[in-house]
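Visitor: here are the coordinates; sequence isn't available:
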C-alpha cells in the first residue's frame, strides 16, 4: 500500500469518504484527466461532485489567477471592497443576469453551498415572519443544521444529533403516481392538516445526491405558481445543478421560472476554489449589515477565476456545445439500458447531470468500482446508492467523452457476463 495512503489512514478521521471509493493518491490533473502517483491515467466523470464543470486547471483561469497572485492582489478581505469583487459583480451582471432578464442582488455568504442555503432559509424567515420551510423528498441541501433540516437522507439527518425542526417534507415530482402539487396545496388549504403556511419552499430542479431525479418543467412552473398564490418564497438550490450542469447556466431557465432566491456554489469559481453566492430579489434584501457573515466570504482568488470562467458564457456557442454532447450521453445511456436488460436500468437526469438507476442491489457501486479499475472516475447517488451518475466536465472533447462512455459499457459488460466473480 502507498506510503501516502498509509499516512491518511493513520491520521485522518474515519469520516473520510471519497478516498475509500477511489483508493489511490492523485498527484496531477488537467482538463478531464487525473493521474495518480503510479502514473496511471484516469478520465474524470466526477468533476469534484460538480465543482469542476470546466475541468481541472483551465489555462485561461490559471493565467488570470497566477497574474493576480504575482501582482500581490488582495487575497483575504472579508466583505471589504476589492477590485476582484467589483469586476466579478460587473461581469456576472453583464454576462449572466441581464441577458436572462434576471434582477438579483448578490450576497456573499460563507464560501460553501450549505452556507448559501443557510442564508436563504434565514432570509426567507426574516422577510415573511414565518418559521416553517417546505422541502421535498430526495432533496439534499447541505450538512449544517439548517441545511440538514431540509435534506431528506436519513443517515445524514441523524448525524445532526438533535431534532431537525420547523420543516415539512412534501413529495417531489413523480414520487408517487398522482400530481404531488395538488396534494401539497390541499395541506395548505386545510386548517386541520397540521401544516402551517411556510416562509419558503426549497427545491432542486434536478436532485443530485437524491438519485438524479429531474423535475418536469411543468411541475416547476406549477410550483412557482403555487408559491405566488400563497405568498411563499421560492428558493432554487442550484449548487450542483447550476453553472451549466443541466445544459443552461441556471438549471431553472428552461422551465421559464424566476425564483425569489437562488443558491449557487460548487463550479461558480470555475477552478475548484471555494465560492458561494445567494441571489436575492431586490425587494427581499432586508438584511442588517453583518446579520449573516463569514470570515472567508471575500475569497478574491475565487473572484478572479469566476470572472474568467464567465468568458465561456459570453455567447451561445458553449451552451450549444453542452446540448450536443448531452444528446450523445443520453443516447448512450438509453442504448445501455436497452442492450443490457440484466441491469434493470432506468435513465435519469438532464444535460450533463445524468445516470442510470438499477433495480439490481449493489450494481451501481460495482459499476463505479469496475470503472475505476479501468481508468474512469465516477460515483453513485440515491438513498441506496442505486444510481451511477455521470458528471463529465462540460468542455470535455467529444472523442474523450466517447472513451469514458466506452469504459462504462465495458464495465457493465464484464459485470453482466460474470456477476459472481465481480
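Guide: Nice, I can see it. Not measured: the values here are computed from a predicted model.

Visitor: from now on I want contacts and neighbour counts done on CA atoms only, so please keep to that.
Guide: Noted.

Visitor: what are the boundaries of the helices in the protein?
Guide: According to DSSP state H, the chain carries its helices in the segments 3-11, 18-21, 47-50, 59-70, 83-92, 113-128, 145-149, 154-158, 180-189, 217-230, 300-309, 317-339, 363-373, 398-417.

Visitor: give me the contact list for the fifth one.
Guide: When you say that, I think you mean helix 83-92. Residues from elsewhere that reach helix 83-92 (C-alpha atoms under 8 Å, 6 or more residues apart in numbering): 106, 298, 300, 301, 303, 304, 306, 307, 310.

Visitor: in contact with the residue nearest the centre of the chain, which residues?
Guide: Residue closest to the average C-alpha location in the chain (C-alpha atoms, centre = their mean): residue 240, at 0.9 Å. Contacts for residue 240 (C-alpha under 8 Å, 6+ apart) come out as 49, 50, 51, 208, 264, 265, 266, 267.

Visitor: if we use 10 Å, what do you get?
Guide: Listed by C-alpha atoms under 10 Å, 6 or more residues apart in numbering, the contact partners of residue 240 are 49-51, 53, 113, 140-141, 204, 206-209, 246, 251, 263-268, 353.

Visitor: so which of the residues you listed belong to strands?
Guide: Of the contacts of residue 240, the ones assigned to strands by DSSP state E are 206, 207, 263, 264, 353.

Visitor: out of everything not next to it in sequence, what's closest to the first one?
Guide: This means residue 206. Once flanking residues are discounted, residue 206 sits nearest to residue 214: 4.2 Å by C-alpha to C-alpha, 6 or more residues apart in numbering.

Visitor: what's residue 337 in contact with, if anything?
Guide: Contacts of residue 337 by C-alpha under 10 Å, 6+ apart are 343, 344, 345, 346, 347, 356, 357, 358.

Visitor: the structure to be compared is supplied as follows:
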C-alpha cells in the first residue's frame, strides 16, 4: 500500500474510503489481494451498469483484439465505429423516435459537457448558461462553471463567468421554481438576461439524489421553447438504464436539444463519451472541437455488445425496474425503522438514504465497508448514502447488500443515541 502514498497525488479520493488493494471483480462482487470479498454498491460511480467483466462484452473485446482490429482511430472511419453507430441508431434512436447526430468527444463525461456548452453558445450567439442548485457536470473549467458545488469550483482558482444558477425542482419545497425562473426571464432587471441554454440532470446523482418530476421537466422544456433557449440534459450518470429506461427522461415525453452520455455507455468501463445533438445544431466546422482519444474502438465494440445484449427488447428494462422497486421497498423499511433519522431519495437503481449530516452518512459507509459492502455518499454535505449497484446485480446479492446497509445504519444510529444519552 505504501507505493500509493509515496508517489500518487493527494487528489486520490475513493481509495481513502476503501483502503484495500482490489484484485478481481465479477458483476457486483469485488475481491482484494488478501482474499476479502465485497458487494459493490458503487459500480464505478455509475460506470459499470452491466457489472464488472461482463462475459459477453469481454469475449467480444477479446475477439476484436485478437483480430488486430483498430485500437485508436482519432475520428477516422473504422468498422467498430460503423457497427456501433448502426446499432445505436437501430436499437436506441429509431425505436424512440429520436433524430440526433452523434458527436464523439474526448473520453470522459466532462468532455461531453464542454462540447455541449460550446455548441449551445456557438448556435445561439449568446454566452449565459443556466444550471441548477446541486447540479454536477464535471470538473474541467467549463463543466465546473455549471457545477453548483463550491468544493469543485474553488479548485479552478479563477472566476467562472457565463453561468447563472436557478433552484432545482423541490429546492424551495412546494414552490414552483419554474415560476421564479420565468419571472427572471421576463424581468430585464433580474440580472439573468437571455440565456443560450439550460443544462439539467433528471436525477442529480452527485447532488444528493434529487429527482425532477415529470411535470417540472416538461415545464422546463416548454420554458426553453418559449424563450428560445436550448435544453441540454446531462445523462452521464443517470443514463444507460440507471433510471429503468435507457434515457432518464424517457418517461417525461420530452426531446432535449442536446444530450450528453458517458460512464456506462461503453458497457465495460472503457472511456467513451458522446454528445447527441439535433441535426440543425450540428454547425461545427471540421476539427473545430476535437480530442485525441475520441476514437476508442475498443469502447465501440463493447458498447455495441451492450446495446445488442440488453436493449434490443424491453426485458432488461423491466428487470431493472423490478429491482428498483425492491430497493425502494427495502430502503423505506430502513426509513420506517429509524423514523426521523433518515429519508428515502432517488429513483431507478439510483436511490439512497439522506441523514442529518455527512458525519452520520460517512460513519455508515465506513461501517458498511467493514462488513463487506462498497458504498459511497453524495449531496452538498455528503449526507446521502447512495446505492449505485450494477443493474445486472443478482437479486440475492442486492438483498445481501441492503441487509449490510441496514445493519450499518442500526449500528451507527444506536451508537449516536448512546453517546447522546
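Guide: Happy to help now that I have it. All of these numbers come straight from a predicted model, not from anything done at the bench.

Visitor: give me the TM-score for this pair.
Guide: Once superposed, the chains reach a TM-score of 0.98 (TM-score structural alignment, normalised by the length of structure 2), with 416 aligned residues with a C-alpha RMSD of 0.9 Å.

Visitor: out of the contacts of residue 337 of structure 1, which end up buried?
Guide: Among the contacts of residue 337 of structure 1, those buried by neighbour count (16 or more other C-alpha atoms under 10 Å) are 343, 345, 346, 347, 356, 357, 358.

Visitor: for those residues, work out which two are farthest apart.
Guide: Using C-alpha to C-alpha, the pair of those lying farthest apart is 343 and 347, separated by 11.6 Å.

Visitor: mutual contacts of these two, please.
Guide: 336, 337, 356, 357, 358.

Visitor: what residue in structure 2 is paired with the fourth one?
Guide: Read it as residue 357 of structure 1. Aligning on TM-score structural alignment places residue 357 of structure 1 opposite residue 354 in structure 2.

Visitor: against residue 335 of structure 2, how distant is its match?
Guide: 9 Å (C-alpha to C-alpha, to the nearest Å).

Visitor: now do residue 183 of structure 2
Guide: Relative to residue 335 of structure 2, and taking C-alpha to C-alpha, residue 183 of structure 2 is found at 38 Å.

Visitor: please apply the same query to residue 234 of structure 2.
Guide: 30 Å.

Visitor: same question, residue 227 of structure 2
Guide: Distance, residue 227 of structure 2 to residue 335 of structure 2, using C-alpha to C-alpha: 42 Å.

Visitor: same question for residue 249 of structure 2.
Guide: Taken as C-alpha to C-alpha, the span from residue 249 of structure 2 to residue 335 of structure 2 is 27 Å.

Visitor: before we move on, what about residue 361 of structure 2?
Guide: As judged by C-alpha to C-alpha, residue 361 of structure 2 and residue 335 of structure 2 stand 14 Å apart.

Visitor: hey, what's in contact with both of these two?
Guide: Between them, residue 361 of structure 2 and residue 335 share the contacting residues 342, 353, 354, 409, judged by C-alpha under 10 Å, 6+ apart.

Visitor: and the furthest pair within those?
Guide: Longest span within these, C-alpha to C-alpha: 354 and 409, 11.3 Å.

Visitor: tell me the residue in structure 2 aligned with residue 20 of structure 1.
Guide: Residue 20 of structure 1 maps onto residue 16 in structure 2, by TM-score structural alignment.

Visitor: and that match, how many neighbours does it have?
Guide: 8 (other C-alpha atoms under 10 Å).

Visitor: one more: residue 74 of structure 2?
Guide: 17.

Visitor: counterpart of it in structure 1?
Guide: With TM-score structural alignment as the criterion, residue 74 of structure 2 matches residue 78.

Visitor: name the nearest residue to its match, sequence neighbours excluded.
Guide: The nearest residue in space to residue 78 of structure 1 (C-alpha to C-alpha, 6+ apart) is residue 298, at 4.4 Å.

Visitor: shouldn't the one you found be in contact with residue 275?
Guide: Yes: Residue 298 of structure 1 is within contact range of residue 275, at 8.6 Å (criterion: C-alpha atoms under 10 Å).

Visitor: find residues that contact each of those two.
Guide: Residues touching both residue 298 of structure 1 and residue 275 (C-alpha under 10 Å, 6+ apart) are 108, 109, 110, 111.

Visitor: if we can go back for a sec, in contact with the match of residue 357 of structure 1, which residues?
Guide: Applying C-alpha under 10 Å, 6+ apart, the residues near residue 354 of structure 2 are 208-209, 335, 341-345, 360-361, 377-379, 382-386.

Visitor: circling back to that earlier point, ok, the shared contacts of residue 343 and residue 347 of structure 1 vs residue 64 of structure 1, which is closest?
Guide: For these, the closest approach to residue 64 of structure 1 (C-alpha to C-alpha) belongs to residue 356, at 38.0 Å.

Visitor: ok, the aligned residue in structure 1 for residue 198 of structure 2 to residue 16 of structure 1 distance?
Guide: In structure 1, the residue matched to residue 198 of structure 2 (TM-score structural alignment) is residue 201. According to C-alpha to C-alpha, residue 201 of structure 1 and residue 16 of structure 1 sit 32 Å apart.
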